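I'll drop the sequence and a predicted model, then ask my questions.
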Amino acid sequence: MAKRVYEVWKGNNRFLCYGRLIFGPDARSLFITISLIVIPVVIFCVFVARHLLHKFPSYNAGYAILVITIAFTIYVLVLLKLTSSQDPGIIPRASHPPEEDVSYDSSILDSTPSAQFPRMKEVMVNGIPVKVKYCDTCMLYRPPRCSHCSICNNCVERFDHHCPWVGQCIGMRNYRYFFFFVSSSSLLCIYVFAMCSLYIKFLMDGDYPTVWKAMKQSPASVILMIYCFISMWFVGGLTGFHSYLISTNQTTYENFRYRSDSRLNVYDRGCTNNIMEVFCSRIKPSRNDFRAIVLEEHPRPPDIHPHELEDDSESYPRSKVQDDLSIDVDMLKISQRHNVEEFYEETGGKSPSSFHNLASESKGASDFNTPLPITESKLKDFHQDRIVDKPVRDALEKSSFFSKR
């Protein structure tokens, strides 16, 4: 049965709904994040917002506090879902290394050459050369601002960081939702803190004139105020930090890695354009179709290295037409020689014993112990049917024991 992409995915991601939702390997942390949002809101609705329903009699404005709280909470959870359950910008892995950049290191004798790749390449970004790295895991050169996440084991485009609270990498396709999630969580904390303070104020204006008595009357409000105040240091600080990154067109990875280097930020296009790029640009479609059927890849032909192209005269016959013609000419000269000594002079002057030894060592040497005649008819048969091995053919070319009959 054919498998789908999410079933054979090589990364550490987890899939739900048959590949429709993709999470990181630490997706269980989402339950903690959801609990940190939902539980305080439930406490607020039960112990605080319920008592504020009738504090604003005109137009029943007290009910708006409860409605806003529930709507705002749902909005934050939707942003959390969009951040954590979609492709952050994963670049598909290559099935084989790039052939145009491969080279073979054969400096070590008697060893198989190993494939070598340039670790860096230069690409132009806004007219400025930028170095990109080769990823051994994904077998590709990473695009600019791309990095390999060691947790998800994927190369992510415009990689910002891996957030354990959402259980997903933050990249090009979900960074906008991540920022909205963080900033909305900050606003929710501010809202709950303000409404709890307002309730304490109403208690002090009523039967509990002091702060201590009002806090004893509504301990839930005190707990929520402390919780929201602590949370504001995290989500509020994160919101401010990412606001700075957006205005300067940086990522968290770039800021932490290159903050000590006084290098030029080639991606900075001005504060306004940087903000427009994040919030007003169209989100690119995913490069991966996780529900697609995996096609069987045909095996690649074996690579031929330069050292394998050498002529192995003992294993392969001569196939060129020019070589065949030279054999015919030599055989014709041999068949036409009446004087053996004259042939010695033209072939280099080797002694007859050396040719005899060469013939006797080759395959079928038993047939050459006695002089064999070569006639023109046999030469023609030899030309039409070349099934003789190369050692025998060489012996026929150089041997001095043949004469025309």
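Received the coordinates, thanks.

alpha carbons only for contacts and neighbour counts from here, please
OK.

name the helices or strands packed onto the longest strand along the chain?
The single longest strand within the chain, with elements called by DSSP state E, is strand 128-135. Other helices and strands packing on strand 128-135, by 3 or more Cα pairs under 8 Å, 6 or more residues apart in numbering; DSSP states H and E, are strand 120-125, strand 140-141.

ok, G237 - how many residues close by?
G237 sits with 15 neighbouring residues when counted by other Cα atoms under 10 Å.

rewinding a little: determine which stretch of the helices and strands packed on strand 128-135 is the most buried.
When you average the neighbours per residue for each of those (mean count of other Cα atoms under 10 Å), strand 140-141 leads with a mean of 20.

what comes into contact with that strand?
With Cα atoms under 8 Å, 6 or more residues apart in numbering as the test, strand 140-141 has contacts from R93, A94, P97, P98, K121, V132, K133, Y134, C135.

before we go on, here's another structure to hold up against the first:
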Amino acid sequence: MNNIQKFFEDIDTMETRKSFEAFTKCKGTIIFGAKKDLCNIIGTLTLIISLIVLYLIFIFPAAQDYQYDALAIIIAICSILPIITLLNVTMTEPGVLLRGDLPDPKLQQQQIKPEQISEQQNNTSEQYAQKNEPHQIVQIAESQNQLEQNPELPNIYTARYCTTCKIMRPSKASHCKHCNHCVDGFDHHCFWVGTCIGIRNWRAFLIFLQSSLIVITLTLCQCLLNLSKQYLDIYELWILMFKQASIPLISIYGLYFICGCWNHQTYLNVLILMVMFLLPIIYAAVLMNIENAYKDYRYYQNPFITILITIAVLIFFLFLLPVNGVNCYYISIGKTAKQTHSEDQFYNRIRQFDKPKYTFSGVFRNLLYFYTYPIPQSRNQQ
């Protein structure tokens, strides 16, 4: 009896290990997302920390001089949120479905009778459902009729067979080609956070996006406040720069337009544009160390350094704003990105363009459910 029990335990362990082989783990616990995206996770984390360091060095110290310490302190405290939420997303298992040994119903249909298919399918799916009951997964289809695609529903809402994992995927689950496993409530695979976004880390992913956008927005506000206090210096330095270096600057800009470089969308053209944009800023920043009127200025009072950081922050703001908007829209209608894409394909195929309309109360219920739904237990054996 003990040997039989040990046999089934070994099978479960082997299936679990194979199901989660895409993740970076330590002693069976997921410590980071997909192994292939480990560099992406480190890169995203480094990028966030770099922006925080730039803020603390060049923007934060000016708050005391310009009399808005409270805003700067709030931003400095909130800067920790994107790091914490990023680690929460990457270290949370997204809801991977365990692999099985279910034969392909289509291949079986060509070889054996329908009655035998139904009987064998019932036995296999019942065993698989019982094994996953503690993990609160959606029940697997138990008859051949349910295996057939419902023509009145998009594919994402039907039970579908996965040839890789050899299981019947429940409704709203999909296979991630990058990680090579099925995920319950699959939204998409995010290369920035280095893992799949599924039912278990979908909420954490949105909180990461929202916290990042809030911090970037507050930082942008302080940068603009700094520039509003430094606008006279910007004007005087810009005039002084053109007085001292007008001929070289005009020659560079004139040569660029005469050569017609703006017609060629090449990396060289982008590099020239960056040089032409940064050269006056760098030159004007150097003037602050030359002119007597600016020699006593501290490094963070240099307006052109503030301009450079403002541009960097603005780029991230313009990137995060639509990403947040799209994900919040999907949540407000109670669907993932994968569900929306599947529905769009379905409506285009049947040539029906009248999509369901959503009410304010429905949007409120969807948002309330998103922030309060119980996160199911991971199928990864600790």
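Sure thing, it's come through. Predicted model only: the values in this text are computed from it and were never measured.

TM-score for these two?
The TM-score (TM-score structural alignment, normalised by the length of structure 2) is 0.62; 272 aligned residues with a Cα RMSD of 3.7 Å.

related to what we said a few turns ago, closest to T251 of structure 1 out of the helices and strands packed on strand 128-135 of structure 1?
Closest approach to T251 of structure 1 among those is made by strand 120-125 (16.3 Å; Cα to Cα).

relative to strand 128-135, how tilted is that closest one?
140 degrees (axes from the mean of the first three to the mean of the last three Cα atoms, to 10 degrees).

tell me what strand 120-125 of structure 1 is packed against?
Using 3+ Cα pairs under 8 Å, 6+ apart: strand 120-125 of structure 1 touches strand 128-135.

thinking again about what came up before, from the contacts of strand 140-141 of structure 1, which is closest to L30 of structure 1?
Within these, proximity to L30 of structure 1 (Cα to Cα) peaks at R93, which comes in at 27.1 Å.

Show me what the closest one lines up with in structure 2.
In structure 2, the residue matched to R93 of structure 1 (TM-score structural alignment) is R99.

With E157 of structure 1 instead?
Taking TM-score structural alignment, E157 of structure 1 has D184 as its aligned residue in structure 2.

these two touch, right, that match and I197?
No - D184 of structure 2 is beyond contact range of I197, at 9.5 Å (criterion: Cα atoms under 8 Å).

overlap in contacts of the two?
Shared contacts of D184 of structure 2 and I197 (Cα under 8 Å, 6+ apart): P94.

Compare neighbour counts for the two and give me the winner.
Taking other Cα under 10 Å, D184 of structure 2 and I197 do not tie; I197 has more neighbours (29 against 22).

Am I right that that one is in contact with C182?
No - using Cα under 8 Å, I197 of structure 2 is not in contact with C182, being 11.4 Å away.

Which residue ranges of structure 1 form strands?
14-16, 21-23, 103-105, 114-116, 120-125, 128-135, 140-141, 147-149, 154-156, 161-163, 168-170.

Now these in a markdown table, please, with extra columns for distance to C228 of structure 1.
Shown next, in a markdown table, are those (distance: least, Cα to Cα, whole Å):
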| stretch | distance to C228 of structure 1 |
| --- | --- |
| strand 14-16 | 32 |
| strand 21-23 | 28 |
| strand 103-105 | 59 |
| strand 114-116 | 55 |
| strand 120-125 | 43 |
| strand 128-135 | 43 |
| strand 140-141 | 44 |
| strand 147-149 | 32 |
| strand 154-156 | 33 |
| strand 161-163 | 21 |
| strand 168-170 | 25 |
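
With respect to R259 of structure 1, which of those lies nearest?
With Cα to Cα as the criterion, R259 of structure 1 lies closest to strand 161-163 of the strands of structure 1, at 15.6 Å.

what does the closest one contact?
So strand 161-163 of structure 1 is contacted by C149, I151, Q168, C169, I170, G171, T252, Y253 (Cα under 8 Å, 6+ apart).

Name the nearest of those residues relative to V278 of structure 1.
Distances from V278 of structure 1 to the contacts of strand 161-163 of structure 1, taken by Cα to Cα, are shortest for G171, at 11.5 Å.

what lines up against that closest one once you look at structure 2?
Match for G171 of structure 1 (TM-score structural alignment): G198.

now swap in R257 of structure 1 and tell me
Matched by TM-score structural alignment, R257 of structure 1 corresponds to S342 in structure 2.

tell me the SS of N145 of structure 2?
With DSSP: H, G, I helix; E, B strand; the rest coil as the basis, N145 of structure 2 sits in helix.

measure it to E115 of structure 2 for me?
11 Å (Cα to Cα, to the nearest Å).

Over to T90 of structure 2?
45 Å.

ok so, going back, ok, now which ones touch the match of R93 of structure 1?
E15, T16, K18, S19, C165, K166, I167.

among these, which recur in structure 1?
Cross-checking the contacts of R99 of structure 2 against structure 1 gives C165, K166, I167 as conserved contacts, using both residues aligned by TM-score structural alignment, their matches' Cα atoms under 8 Å.

just checking, the first one touches C179?
Put plainly, it is C165 of structure 2. No - shown here, C165 of structure 2 and C179 do not form a contact pair, counting by Cα under 8 Å, at 11.7 Å.

Just give the nearest non-adjacent residue to the spatially most central residue of structure 1, would you?
Taking Cα atoms, centre = their mean, the centroid of structure 1 lies closest to C138, which sits 3.3 Å from it. If you skip the residues right next to it in sequence, C138 of structure 1 has R93 as its closest partner in space, 4.6 Å away by Cα to Cα, 6 or more residues apart in numbering.

how much space between the residue nearest to N12 of structure 1 when sequence neighbours are not counted and W9 of structure 1?
Computed as Cα to Cα, 6+ apart, the closest residue to N12 of structure 1 that is not its neighbour in sequence is C152, at 4.9 Å. Using Cα to Cα, C152 of structure 1 is found at 11 Å from W9 of structure 1.

Tell me which of these two has more neighbours.
A direct count of neighbours by other Cα under 10 Å for C152 of structure 1 and W9 places C152 higher, at 22 against 14.
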